[in-house]
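>>> Predicted model, plus sequence, below.
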Amino acid sequence: MSHFEMIIFDLDGTLLDTVEEVASAMNDALLESDLPGITLDQARSWVGKGAAHFLTQVLEHHQLQHAVDFDALLNLFYHHYELRSGTLSQLYPHVRESLETLRKSKRKLCVVSNKFKRGTDKVLRAHRLDHLFDDVFGGDSFEQKKPDPVAVHFLMQKHGVSPEQVLFIGDSSTDVATARNAGVEVWVVPYGYNHGEAVEKSMPDSIIDDFSVMLHRLSCA
């Protein structure tokens, strides 16, 4: 068995394909505000750095960044996303069975996402994954978001593990940078959201095709 005592997972683009419900929630908020909408492909390139960054990208694309009440529109997006959470998202292949197997191994399993905490919790509950994790943090759980390592450092201290005992699983350059900043190993999946760029460019420690490969490597390491 591997030496990893704790495995930290990103959420969007790693465990779940959530871009359709994120885009739909944004379009709900934009429509209610009489603003032009966005496409699914645009959303796929803009998600991953938190809702405020996502909204900034939307407004800059439409050249509306100085024409709207940003905070009001962001709160409206949060409202619509809570309604949409778990309705249009789906698990990536082998995620559920892999997490259930890892849960039996007594490792600490955690989620660190840049999605706001309420939305993170709701989508995990909707897909019946919430009981598999020891801790779940969102982008508003700490003052800083990923790639700041504050959440990883907190988890290491809470559970008494060293950086060498921690593995971060993600899908983007943000996740790779988070792991590097925390001094922990990072593996990435190639199917998620990486701001329109190939995730290989971020130089992770390993690229895994899907969660079955992750499970095999952890079992054989």
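Arrived safely.

>>> rest of the way, CA atoms for contacts and neighbours
Fine.

>>> All the strands of this structure, in order from the start?
6-9, 16-17, 90-91, 108-112, 135-137, 166-170, 185-188, 206-207 (DSSP state E).

>>> let's bring in a second model and compare:
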Amino acid sequence: MDDTLLHLWIDWNGAVKKEILESVDGLKLDPSEHIVYMAEKASNNPERKKIVDNIFWEYESVCLENSEYSIYAQSAGILRELRKRGHKVAIASNNTVRLIQGVVEKAGFEVDAIRGRDSVKKAKPSPEMIFSIMDELGFGREDVIFVGDSFTDVGAGKAAEVRTIIIKPGEIDLRKVLGI
């Protein structure tokens, strides 16, 4: 979601990383590591995972309350066009479900399923979110096109063995790629 559909004004590599590092007593984490991998290592048991998910939500909730995010117009338009054409649309994000639901509601998007870091045991690049959505919607691998913007999305799509398209909003015309 973050940097595929919208941009959140969150200092992931500063404030969020620092808070995660401070929250995991006795666990050695590399502060230079990417936030996704650091958060995954810090979430090595259910109690710690809940702490990390709450840290994410702490920052995301401020963004949501203060509308500190920018929705990419092209991505939003594509979501609407896909729905208009009868396609199912789902969001699988390493953000929290509460953030995703809040943005979806505020923006007036129609989605059929949502998965976030706090609704699964492992965040992307694990394929768990994709598999969970496929199960809910009754889709096989051949029915899915997974669109993302990062290495975690590539990893999740590859692990789920679904068609995966990586975009950079504003730089690639996804309408042409999808043929819409």
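Perfect, thanks for sending it. Every value quoted in this text rests on a predicted model; they were computed, and no experiment measured them.

>>> just to revisit the earlier point, would you tell me which one of the strands of the first structure is buried the most?
Across those, averaging neighbours per residue (mean count of other CA atoms under 10 Å) puts strand 166-170 on top, at a mean of 26.

>>> Tell me what angle that strand forms with strand 108-112.
Comparing the axes of strand 166-170 of the first structure and strand 108-112 via axes from the mean of the first three to the mean of the last three CA atoms, to 10 degrees yields an angle of 40 degrees.

>>> Mind giving me the packing neighbours of strand 166-170 of the first structure?
In terms of contacts (3 or more CA pairs under 8 Å, 6 or more residues apart in numbering; DSSP states H and E), strand 166-170 of the first structure is packed against strand 6-9, helix 173-182, strand 185-188.

>>> hmm, back to that, wait, which of the strands of the first structure is closest to D148 of the first structure?
strand 108-112 (11.1 Å; CA to CA).

>>> how much does the closest one stray from the second structure?
In the superposition against the second structure, strand 108-112 of the first structure averages 0.4 Å from its aligned positions (mean CA distance after the TM-score superposition for the first structure).

>>> That strand aligns to what range in the second structure?
Aligned using TM-score structural alignment, strand 108-112 of the first structure spans residues 88-92 in the second structure.

>>> now do stretch 138-158 of the first structure
Counting by TM-score structural alignment, stretch 138-158 of the first structure corresponds to residues 116-136.

>>> hmm, back to that, pipe the strands of the first structure into TSV and attach distance to P149 of the first structure per row.
Shown next, in TSV, are those (distance: least, CA to CA, whole Å):
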stretch	distance to P149 of the first structure
strand 6-9	12
strand 16-17	22
strand 90-91	26
strand 108-112	10
strand 135-137	12
strand 166-170	11
strand 185-188	13
strand 206-207	20
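
>>> What are the boundaries of the helices in the second structure?
Ranges of helices in the second structure, per DSSP state H, are 17-23, 35-42, 46-65, 73-84, 97-107, 128-137, 151-160, 174-178.

>>> Quick one: closest of the helices and strands packed on strand 166-170 of the first structure to L74 of the first structure.
helix 173-182 (21.6 Å).

>>> counterpart of the closest one in the second structure, which residues?
With TM-score structural alignment as the criterion, helix 173-182 of the first structure aligns to 151-160.
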